[in-house]
Structures are given as structure tokens and as C-alpha cells.
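Student: Output the structure for:
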Amino acid sequence: MTSPKRMPIIETQDVDGIELRTARWTSASNSRQATLLFFNGIGANLELTLGLGDMFPDRDIITFDVPGVGLSPVTSWPYRPWMLARWARKLLDSHDIEEVDVMGVSWGGAMAQQFAFQYRRRVGKLVLCATTAGMTMIPGHPKSLSKMVDTRRYSDPEFMRKSFESLYGEAVDGEAGSHIDNLLPPDPKGYIYQLLAFVGWSSLPFIRFLTMPTLVLMGDRDTIVPVANGHILRVALPDAELKVIEGGGHLFLVTRAEETADLIREFLIRSESEPKAAA
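Tutor: Alright, predicted model coming up:
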């Protein structure tokens, strides 16, 4: 996702009393494809998503910094996934966006599932990258998980470069280096609130209601979310297919952006004629 050519409009909006820093890409084409709503990973600021505009040039796209992440102010209280999904829906309403395709990566993949459950009449397709069904997940490698809670991965670029392979399962290259350079440290309280939001959450109680076509993408070298979690999602979701990025780590969306984008675009276009899921 280096040197993006198509940049979003970035602004801070009041959404249901919460200040959210948002990014929105508007397609220059007359494409009738649904807007893509993107949920980012834990602690990840929207600068890390700037390549989305080039990955999906014919689509409107919208995303935001979760409270306490990037430049969105932290909330005064912890929140639950259903609350974050509601804020996302309010954000869409403010832009008169009705139907969306939803995509989420890692922690954001859980939020994507929550949104798709709460507002499934508005969701056409679902794309889940390097994510799980929640607390029932197959855990990653202890060495990687220990680095996940080390806030130096956001504030110390050199620590991140040294830890990248053991943390994410891939060596640092040009794309990964750009990712590191765009990191903004989250508010410590905001990061804790993201962790707390995931505690006790699982999509398995409602996952059979997610009947929209779903693409599950996993990296076979992911040391944080092992590929077995993708198989669980594929079996549990009513209409899902699983694609495994060979040699891909946890951040294959960044390090293998072209390959990943091809798979997602092919899925979204192929699924255009399929009926939208009913509630």
C-alpha cells in the first residue's frame, strides 16, 4: 500500500455524540457497486488504510479511527462491539449510504461480523481477513501474542522492524516498511478499551444468521491468527469460501496487497448478482 494515487477525504465527524476521524474515497466512475465499509485491526490508524483506494478503484470506501486510535479521541467509558457497530451505522447514515459490502481485518474482522449481524439487511457481501469467530479462537504463537500487547510496536519503529517477522509471520520488505512508517501510537486507554471489547465476544451464537456471501482470507504463516480459525469460519458461516495466502503472514493485506486485492475484487464482482441476505 505504498504511494497511493487515490487519496480519501479525511475529516472528524460527530457520530451519535462520539468524535470519529473518518476517511472516505469517492469513485470517479459510475460504478453501481456498493460502498465498501472497512474495519481496521486493533490499534491501527486509518493512515494504514490509504492503499484501499488503489486496491478498489471503482468503489466508494469508508473507514474510521476507532475511539482512542489514530486521531479519534478516546471515549470516557469502555464500549462493546454492538456499540461500535451502531456508530458505524450512524456514520453511514450521515453520508446517506444504505447498502454496503463490509470488510474487516483481524480485530476489525470481529467488528465486521458484529456489524453484519446487527444490520444484515444492509450488507451485501462480507470479507474477513486474518480473523476469528472470537473468544473460541485457536490461539496464535505465544511469542507473537506477547509482542501484541507491547505498545512499543506502535511507538518505536526500530522495535517494530526487529519484531516484525516474529510478530506477523513475514519478513520486513518495502510494503511492511511503509506500514511501520505510518503507525501512530494509540491512546493507552483506547487500546485497552479495544482489548476489553473483544473479551467474552464470539460470533458463534449468531454466525448462522450471516447468510450473505462471505470470503474468508487467511495467511498460512500467520502466527497471531492461525489458519485453522479460517476453517472454523468457513464451516460455521452458511455461504462462505476460504482462500489461503501461501506464505502470507498476519498482514498479508499489506505485504501481499496485489494478490489479496485480486482475490477480493474477483469475489465481490462474482457475487454482484447473488441475492442479498434477508434478516
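
Student: CA atoms for contacts and neighbours, from now on please.
Tutor: Will do.

Student: for Val127, helix, strand, or coil?
Tutor: Under the three-state scheme (DSSP: H, G, I helix; E, B strand; the rest coil), Val127 adopts strand.

Student: That one: how many residues sit nearby?
Tutor: As a burial measure, Val127 scores 24 neighbours (other C-alpha atoms under 10 Å).

Student: In this structure it contacts Met218, no?
Tutor: No - applying C-alpha atoms under 8 Å, one finds Val127 not in contact with Met218, separated by 11.0 Å.

Student: structure for this one too, so we can compare:
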Amino acid sequence: MNRPPDRAGESRMVRTGGQHLRVHIRHGTGVPLVLCNGIGTSLEVLDPLVAHLGARRTVIRFDAPGTGASPTSPVPYGIPYLAWVTGRMLDTLGYGRVDMLGYSWGGALAQQFAFQNPRRCRRLVLAATATGALMVPARPAVLAKMLTPRRFVDRDYLASIAATIYGGSADFGNATVTQLVSHQLAAGSRRGYLHQLLAGAVWSSLFALPAIRQPTLIVAGTDDPIIPIINAHIMYRLMPNATLVTHPGGHVDLLTNAATLGPIIEDFLRRAPSA
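Tutor: Next up is the predicted model:
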């Protein structure tokens, strides 16, 4: 599907696989890049990254069930199911082969999609993510603050904990982090957030990583309290065709430092050999 580049893009609701998903497409050329977002956040949070990807690249992003404008799933779901739904969504939209980028919780979905669709997923980018339930965990004080979506509905609370849970640029840029999620107020649902927590809690890619053979870029911050940097090294060791890029930032630097990290991702997508 080739169209002239469209910087504004279009939004639509897609009904597939028992779910209603809000999807945004920035039309361009070449192999589309599908973005899988972090837990509890709507697709707008990825705006800074999209702005620093190639202007002519087709970018597809969506709200997971129960986040943003996507209705909550009637029942809990697993990561493999959501990867299947993502494939059905792409079928409905008329897209075939794609590149996948998974950020934080979305990294689980991207890994699972690549595993389930070895021919359809051409290249893979994993940012600030890990292997799920079987990973080196964050400190208990950090994990406790991740158990509820309060930071998405209470700006003052987010500002007070941003440095603790996000690290990196959040240590000196709480206002920037707060602005990134300001539109999250009243978006999504607590049940949707719980479904995402449960899906991640019972999933792991640890033993599947050697079977994910697509060229993969792993982007990780050395000051990420949520995903300790050792997890990136574990993934790098286990994935046959992985490249590891580290930076001195934290969990949200993919967004707050997109001017630096976006071009690195774009360069990888352009030059990596096809799987």
C-alpha cells in the first residue's frame, strides 16, 4: 500500500478479533512501522518519537484494549492473543509485511508478534523493555508505584515520582514527563490497566528469544529504574541477530530524547539486512 506521505495521518476504529482498537496511520511509503506502546498509555504519547522518524515512513500505532480511546476488553487476555489481534488489525487495514517497534510493555507484544509471524515481521526494535515475568526486576519501591495507573490521572503525583520510576531525563525534567502524559487524564480504564498487568505477569519470551531471527535493535538506558540495563544484555546475548545500543538515559528517554534516539532507529530500519 503506497500513498503520498501524510504527516497528519488518519485515525479510525478497527473491529477485529473480538476487540475495538483505535488506530492512527501516518501514510507514507515502504515497509510500515507498527508501534506498540507502554502500559496504560494512549498512542499520542509516542508523538515525539514519530516526529523524529523518517518523514516518508508509514507509521501505524494503536491504543491497546482499555487504553486511550480503545474500549476495555470484556475479559482478560494474553500477549499471544493480542499479537494475533494485531495481525488481524493489519489484515483489516490492508498491510502485509511490517517492521515492529515495542516500547516498554509494548516490547512484549512486539517480541510475541515477531515470534508468531517470522515472515511477516521484517525487522524488530525493542526499547526500554525486557523478557516479561522472567527478567531481572526493578526495585520493590519502583514496582509498587507501577501497580496502579494513578500517575496517568494525577499530575502532581506523577511529578513527585517521575525521577524515582523513570530515571534519566526525568531526574531533571519532571515537567516534560508530565506534559507527555497530560492528555491521559480520564483516558483508558483501571480494568484495562489491570488486564495489561496480568498479561505481562504470565508471559515471558526468555526461552523463545533464540527463535526470533529478525534483525533486532535493542535500545536501553543505563539509568532505567523500571527495566534494569542487565535485561537488555540478556536479550542481546540470546537473540541471534541483535544489535544493542545503550544510552545514559532512563525509561522515557525514547520520548524525551527522541531527537537523538529517533534517528538511530530510523537508520537501523533503513540499513538492516532483510530477515
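
Student: I'd like the TM-score for the two structures, please.
Tutor: The TM-score (TM-score structural alignment, normalised by the length of structure 2) is 0.92; 265 aligned residues with a C-alpha RMSD of 1.6 Å.

Student: Show me the residue at the heart of structure 2, geometrically.
Tutor: The geometric centre of structure 2, computed from its C-alpha atoms, lies nearest to Tyr103 (C-alpha atoms, centre = their mean), at 2.6 Å.

Student: Give me the nearest residue to that residue, chain neighbours excluded.
Tutor: Distances taken as C-alpha to C-alpha, 6 or more residues apart in numbering put Ala127 closest to Tyr103 of structure 2, at 4.8 Å, once the chain neighbours are dropped.

Student: who are the neighbours in contact with the counterpart of the one you found in structure 1?
Tutor: Aligned counterpart of Ala127 of structure 2 in structure 1: Cys129 (TM-score structural alignment). Cys129 of structure 1 is in contact with Met103, Gly104, Val105, Ser106, Gly109, Val216, Leu217, Met218, Leu253, counting by C-alpha atoms under 8 Å, 6 or more residues apart in numbering.

Student: Can you show me the strands along structure 1?
Tutor: Here structure 1 has its strands, by DSSP state E, at 9-15, 18-25, 35-39, 61-64, 100-105, 123-129, 214-219, 240-245.

Student: Let me have these in TSV, adding distance to Leu167 of structure 1 as columns.
Tutor: Below are these laid out as TSV (distance: least, C-alpha to C-alpha, whole Å):
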stretch	distance to Leu167 of structure 1
strand 9-15	30
strand 18-25	28
strand 35-39	21
strand 61-64	25
strand 100-105	16
strand 123-129	17
strand 214-219	13
strand 240-245	17
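
Student: Out of the ones you listed, the one nearest Gly190 of structure 1 is which?
Tutor: Nearest to Gly190 of structure 1 among the strands of structure 1 is strand 18-25; the distance by C-alpha to C-alpha comes to 12.8 Å.

Student: can you tell me the mean distance of that closest one from structure 2 after alignment?
Tutor: Taken over the aligned residues, the distance from strand 18-25 of structure 1 to structure 2 averages 0.9 Å (mean C-alpha distance after the TM-score superposition for structure 1).

Student: what about the helices in the stretch 101-250 of structure 2?
Tutor: 105-116, 140-145, 155-166, 174-180, 190-201, 230-238 (DSSP state H, counting those that start in this stretch).

Student: what residue of structure 1 takes the place of the residue nearest to the centre of structure 2?
Tutor: Applying TM-score structural alignment, one finds that Tyr103 of structure 2 aligns to Val105 in structure 1.

Student: show me the contacts for its match.
Tutor: Val105 of structure 1 is in contact with Phe39, Asn40, Gly41, Leu128, Cys129, Ala130, Thr131, counting by C-alpha under 8 Å, 6+ apart.

Student: mind checking how far the fourth one is from Thr63 of structure 1?
Tutor: Distance of Leu128 of structure 1 to Thr63 of structure 1, given as C-alpha to C-alpha, to the nearest Å: 15 Å.

Student: Now check structure 1 for the residue matching Gln112 of structure 2.
Tutor: Structural alignment (TM-score structural alignment) places Gln112 of structure 2 against Gln114 in structure 1.

Student: how close does the aligned residue in structure 1 for Leu217 of structure 2 sit to Lys276 of structure 1?
Tutor: For Leu217 of structure 2, the aligned residue in structure 1 is Leu215 (criterion: TM-score structural alignment). As judged by C-alpha to C-alpha, Leu215 of structure 1 and Lys276 of structure 1 stand 15 Å apart.
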